[in-house]
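**Q** Build me a model:
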Amino acid sequence: MRVLVGGGTGFIGTALIHLLKARGHEVTLVSRKPGPGRITWDELATSGLPSCDAAVNLAGENILNPLRRWNEAFQKEVLSSRLETTQLLARAITKAPSAPANSSSPGFTLGTW
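**A** Below is the predicted model:
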């Protein structure tokens, strides 16, 4: 199976990619940084979804970032980082010739936004 993973450089994404590859799946990572086996979010926006059977989005600012204060500005940054990548991936999926199965992180933060 060909799997697209957004946010695959984090803790969960790294483990997921390792597991998928160990089971023989082909993985393409969507990342801010280009590299082998990767496409950037900008490339996804301009070139569209590469051929894949499934898409998983785990992208977003780490809410447990020890270098950041949990204040209103950071809360907005966390929310924005998740919404923007999910919206971009959703747009790419709707334009794809054949839509893959999709899963996004169910995690969210409670609070007043």
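**Q** CA atoms for contacts and neighbours, from now on please.
**A** Will do.
**Q** if you count residues, which helix in this structure comes out on top?
**A** Secondary structure of the chain per DSSP state H: the longest helix is helix 72-95.
**Q** What residues sit buried inside that one?
**A** Across helix 72-95, burial judged by 16 or more other C-alpha atoms under 10 Å covers 75, 78-79, 82, 85-86, 89-90, 92-93.
**Q** what do you get for stretch 39-47?
**A** By 16+ other C-alpha under 10 Å, the buried positions in stretch 39-47 come out as 39-41, 43-44.
**Q** Output those in JSON lines, with distance to R2 and secondary structure appended to each entry.
**A** Output for the buried residues of stretch 39-47, formatted as JSON lines (distance: C-alpha to C-alpha, whole Å; DSSP: H, G, I helix; E, B strand; the rest coil):
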{"residue": "I39", "distance to R2": "14", "secondary structure": "strand"}
{"residue": "T40", "distance to R2": "17", "secondary structure": "strand"}
{"residue": "W41", "distance to R2": "18", "secondary structure": "helix"}
{"residue": "E43", "distance to R2": "18", "secondary structure": "helix"}
{"residue": "L44", "distance to R2": "16", "secondary structure": "helix"}
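**Q** and this one, so I can compare the two:
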Amino acid sequence: TCVQAVKEAYDEATDKVDDVKVTELLTERGLIKDKRAMPFVQAFKKRMSQFGAQIAFRRTLPFSEGQVLREILPYLKKSLGLVDVEVLSVEEARQNEGGAGYSKNIIDSSEPGSPAFEYRNV
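**A** Predicted coordinates:
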């Protein structure tokens, strides 16, 4: 995966990622052809600088993102004029994938710290 390539190219002593090595690893694994790979790597490196390498590699947040989103549901509904709001984990959304309003692209773009949103007309 892209995260594994970044991890292998990461030097803990200097706290830097060798971009050339990342590109080589992605090429070896056939991931470089995926046009989403490099933007993901750049976003992941930004996440490393924000939260630290160890938190980024664990792919977790120092807080419960789902809980925070659920706590602000009343505000979201009122401020955006929404009839209903659902907060789903990626796993929950994948169970409904292909159903009305459950887009694979939206589900795949969601990651810790960067939730994806989908709006539907009712």
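**Q** Got a TM-score for the pair?
**A** Here the TM-score for the pair of chains, by TM-score structural alignment, normalised by the length of the first structure, is 0.25; 45 aligned residues with a C-alpha RMSD of 3.8 Å.
**Q** returning to that earlier point: out of the buried residues of stretch 39-47 of the first structure, the closest to L29 of the first structure would be?
**A** I39 (6.3 Å; C-alpha to C-alpha).
**Q** I'd assumed V27 was in contact with that closest one.
**A** No - counting by C-alpha atoms under 8 Å, I39 of the first structure sits too far from V27 to count as a contact (11.0 Å).
**Q** which other helices and strands contact the helix or strand hosting L26 of the second structure?
**A** Using DSSP states H and E, L26 of the second structure sits in helix 19-28. Contacts defined by 3 or more C-alpha pairs under 8 Å, 6 or more residues apart in numbering; DSSP states H and E place helix 19-28 of the second structure against helix 2-9.
**Q** go with 10 Å
**A** Here helix 19-28 of the second structure touches helix 2-9, strand 10-11, helix 37-51, going by 3 or more C-alpha pairs under 10 Å, 6 or more residues apart in numbering; DSSP states H and E.
**Q** Identify each buried residue in that helix, please.
**A** Using 16+ other C-alpha under 10 Å as the test for burial, helix 19-28 of the second structure gives 22-23, 25-26.
**Q** quick one: L79 of the first structure from V3 of the first structure, how far?
**A** As judged by C-alpha to C-alpha, to the nearest Å, L79 of the first structure and V3 of the first structure stand 25 Å apart.
**Q** Cool, thanks, signing off.
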